[in-house]
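> build me a model from this:
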Amino acid sequence: MNRRTALRLAGAGLATTVGGHQLAARAGTAELPPGLALGRGLTHDHGPAMPTERPADAGTRPALEKFSLPLPILPDAVPVVSSRGLDVFESRIREVRAEIFPGHPTSVYGYFSSWVPPVVRARRGRRTIVRQRNETDVPVSVHLHGGVNREVFDGRMSHPVLPGGSFAYVYDNDQPASTLWLHDHTHHTDAENVYRGMSSPYLVTSDEEEALGLPSGEFEVPLVLRDADVGSDGGLVFTMDDTEHRSTILVNGTPWPRMEVRRRKYRFRVINSSAMRFFVLGLSDGTPMTQIGADASLLESPVPAPVVLLSPGERADLVVDFSQWPTGTDVDVVNYTGPGPMEDVGQVMRFSVGADASDDSVVPDRLTTLPAVPPASVERHVTMRMSEPGTTPMIATIDDRSFDMSRVDTRVDFGTTEEWTVTNESATIPHNFHCHLAHMRVLDRSTGPAAPNELGLKDTVAIFPGESVRVRMTFDRHRGLYPYHCHMLDHGAMGMMAQLRVV
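Predicted structure coming up:
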């Protein structure tokens, strides 16, 4: 992308939308090929067959001592253009070679041509363009999870970037400071594409956030969590709807890493980029962390967090003060939930506390002021259900219908606030709920009040078997077609997805 094209895309909103469509037509995007357009999950005739039989070599990963590898610190992506209120980034989506286990190179996917991707840093009110070039042999569609974007730039399932094509995603960043992330959203294949590496942090900052004095620079560290099933050759093994065997825990692409820290405060931007795994995170000696943000905004006030629950797609903005421990102490991040062997999935990473360091950062008692939860003019009830384990065939639904890309399930009037009660009707299987475009305010749950760390702006909420969660969303930003779905991506690929149209 040259400078002139970038600056043209930075123009008025309407012009940018039109320009985006024109660019898409030139860039090699297209409607989904026949066989993908009407996919209804694994039980339907449409759509590619997903691997459901686990290979014999799976789970035989190479030997590795936990906490022996250093944590990769994600670099910042460097814009190719930065001018006139605009930053432009170039990303090549490639199949690359990486040594997840040392001495065992294997093929994975990567944004920005890397298994360990850089961080895209954006600023509230300043436009960002990320031009994604698809150099793989599969269609891709990039979604900015938690972003409030026009339909054409939302990562549309019906308009993937075909192999050899490219597309410039335009993000206005007209939203609060928060931890977002880029990931694949190609229907039927997003679960495997994300599992194999198509994800990258995207951090939005603002003048308000910077004025707080939170830990920054080298003391602000993104931590991207995921899990994997690994074969004897060190390669990733993908089997649909298999969480139990994905027992290798990766942080920033590295299994069970170790991070050397100094005796001062650190800020950790934690993203659960797993396709299926829930994490319940804590520190090994029980010391509470401090949660300052979740999903799409800072919290209004810091919340002491002995444990933090993150379902797939959720984020937590955490501060840990390592001056509480003497030099030489090891403090582990542990995970208190399965499935899988707890000697593997119960371990996440290790902090090794080093020397003292000066620290002028603070965690203020007041972090931000969020708008009041508006009254709702429409109430809806949404149900999520899928076949229980051992059932054949496996079917996943929203409101008893499996996903059909040609169908609009819900029509929403522009400018309205709606209250949705979302119920997990599965008897044993957890789900979560993610809605594109509109951020959620969690009101309560059938099991009790919303937790303090759910009271910021949310875009993904966990819902346990038999539980309901009540949320409000205001649809006053963009018109168009947007999905809502379970963000356990294997469940979405199996049909637990629907579409709303804002008119």
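> hey, let's count contacts and neighbours off CA atoms from now on
Fine.
> pretty sure Ala294 contacts Arg315?
Yes - between Ala294 and Arg315 there is a contact under C-alpha atoms under 8 Å: 5.5 Å.
> shared neighbours of these two, which are they?
Taking C-alpha atoms under 8 Å, 6 or more residues apart in numbering as the contact rule, Ala294 and Arg315 both touch Thr179.
> could you pull out the helices for the stretch 101-250 of the chain?
190-195, 207-210 (DSSP state H, counting those that start in this stretch).
> for Ala355, give its distance to Val261.
Separation of Ala355 from Val261 (C-alpha to C-alpha, to the nearest Å): 8 Å.
> between those two, who's got more neighbours?
More crowded of Ala355 and Val261, by other C-alpha atoms under 10 Å: Val261, with 20 against 13.
> what's the separation between the closest residue to the more buried one other than its chain neighbours and Asn453?
Excluding its sequence neighbours, the residue lying closest to Val261 (C-alpha to C-alpha, 6 or more residues apart in numbering) is Val353, at 5.1 Å. According to C-alpha to C-alpha, Val353 stands 27 Å off from Asn453.
> next, the second sequence, to be compared with the first:
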Amino acid sequence: MSARRAGLSRRGFLGLLGGTALAATGCGEVAGELLAGSAPMPAPFTVPLPIPRVARPVSPGLYEVTQRVARVEILPGLRTEVWGYDGTFPGPTFELRRGEPATIRVRNELPVPTSTHLHGGVTPPDSDGYPTDLVVPAGGHSGHGGHAAHMTHPGEVHHEGAKDYRYPVGQRAATLWYHDHRMDYTAPAVWQGLAGFALVRDEEEDALPLPGGERELPLMICDRSFAADGSFRYPRTHEGHDSDYMEGVEGDVILVNGAPWPVHEVTATRHRLRLLNASNARRLRLRLAPGGGFTQIGSDSGLLAAPVRHDTLPMAPGERQDVVVDFSAYPVGSTVTLVNTLADGPAGNVMRFVVARRAKDDSAVPKTLSRPPERPVPVTTRSFDFRRTGQSWTVNGRVYRPGDLLARPRLGTAEVWRLTSDFHHPVHLHLAHFLVLARNGRPPAATDAGWKDTVDVRPYEVVDVLARFEGYRGRYMLHCHNLEHEDMAMMADFEVV
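As a prediction, this is how the structure comes out:
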């Protein structure tokens, strides 16, 4: 329920952020402000589910991808301008293997600079997608977005035309994703289409009898709004942010892999669903209708030690859930709808599966999935407070400034980071993976299991995470993954020393 739908004025809603009245109003599930579109909505469950193509290397270990403008059909009968990796939305899926370094050469043919972040990746700092490390269009020219070849932030680094992002891929198998991370403009760039999957595989995962091939589905869930001509609607001027959407932007059309409320035929067998909430602000609580459950096998940063059964799956922006659904539990010819119980009306539907036929199923979900990294002993505790201060979203009361460090953890150590908030803030740590230790001093939710890189910190909540700093020294970030909050300076730097 949005503030506007609850009958609150904009000023009144934002005023609630200063005190515990927020929870008392019943707005505890608010994550963003709804932006209604004017294009005719397609009938749900009529568009086939697209599967993003898998990128192929141009030479061993080297991939090339071009960010460019394209016009594609998202709503039937209309064309939408997207900014896409290789002109597609989502971009191509990069299938990487642990221990096999990869370089992804990103060329920029868009009218604006970009910075690509491998979300969940353990990467050197110069390939992490720092928000002022920019690939500018060839010639240094740019159109809307208010950016040309000159620097707009202190310490900006410009790469003309292209940049090689080098990924050692030393981490466990996991569902990662990549997206634009440019300073002040992440939200509109991702809304316009700059996002895609990156799947890391390894021998430990290969040895498991999990569903694969056509029964392994990467599902990027996000919301968008469309103008009558099919173009994306987004409430932003080139000069700054629309204060009516300070808490974040929610669209009224739900997309999965870039298609509105798609439908997908499945056999009556187990299927692996790699779920990603790639929304700017919308939170999800997924459920299967008319019934059934999810067997969680992995989290943001890899496989769990053992599977966990859930009836519902909460997912904040940036989070991933790796689950298995057994469609043999449903009669052939039946439909199974993935719904979001945090939304009413059309946005309450996500996609539909049609159980088309029986088939042989030699997959299984073993009782033991993996041996995750051992839980390290923390060397210290730090606190990070995410809240509105004055007219800004801040971390520890500070508006983000590149290079202004809030912590200097040591490489090879672990720390407890205590995260507090006044609103829904999905907190994402670059480089560092973590375990959720507690919520308000109590055990975490079952869906918090496993090593993660993003956690939903809810209004007036205290979340303790155990973060380990492994891989590389250098400057990294933590920030809110509500992308409008991120663009409004709710970020902070830390340096691994």
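> just give the TM-score of the two.
Once the chains are laid over each other, their TM-score by TM-score structural alignment, normalised by the length of structure 2 reads 0.85; 435 aligned residues with a C-alpha RMSD of 1.7 Å.
> show me what the residue nearest to Val261 of structure 1 lines up with in structure 2.
Matched by TM-score structural alignment, Val353 of structure 1 corresponds to Val355 in structure 2.
> neighbours of its match, how many?
There are 22 residues near Val355 of structure 2, going by other C-alpha under 10 Å.
> distance of it relative to Gly293 of structure 2?
Taking C-alpha to C-alpha, one finds Val355 of structure 2 at 16 Å from Gly293 of structure 2.
> also Trp451 of structure 2?
Applying C-alpha to C-alpha to Trp451 of structure 2 and Gly293 of structure 2 gives a distance of 22 Å.
> in terms of neighbours, single out the busier of those two.
Between Trp451 of structure 2 and Gly293, Trp451 has the larger neighbour count (other C-alpha under 10 Å), namely 24 against 17.
> mind listing what the counterpart of that one in structure 1 touches?
Using TM-score structural alignment as the criterion, Trp451 of structure 2 maps onto Leu457 of structure 1. If a contact means C-alpha under 8 Å, 6+ apart, then Leu457 of structure 1 has 294-298, 439-441 as its contacts.
> mind redoing it with 10 Å?
Residues in contact with Leu457 of structure 1 (C-alpha atoms under 10 Å, 6 or more residues apart in numbering) are 146, 176, 178, 293-299, 370-371, 438-442, 473.
> same question for Asp242 of structure 1.
Listed by C-alpha under 10 Å, 6+ apart, the contact partners of Asp242 of structure 1 are 52-54, 228-229, 275-277, 339, 490.
> about what we covered before: mutual contacts of Ala355 and Val261 of structure 1, please.
Residues within reach of Ala355 of structure 1 and of Val261 at once, by C-alpha under 10 Å, 6+ apart, are Thr327.
> ok, the counterpart of Asp487 of structure 2 in structure 1 - how many residues close by?
Aligned counterpart of Asp487 of structure 2 in structure 1: Ala493 (TM-score structural alignment). When counting by other C-alpha under 10 Å, one arrives at 31 neighbours for Ala493 of structure 1.
> go ahead and confirm Ala493 of structure 1 touches Phe403.
Yes - Ala493 of structure 1 is within contact range of Phe403, at 8.8 Å (criterion: C-alpha atoms under 10 Å).
> Val350 of structure 2: neighbour count?
Using other C-alpha under 10 Å, Val350 of structure 2 has 26 other residues around it.
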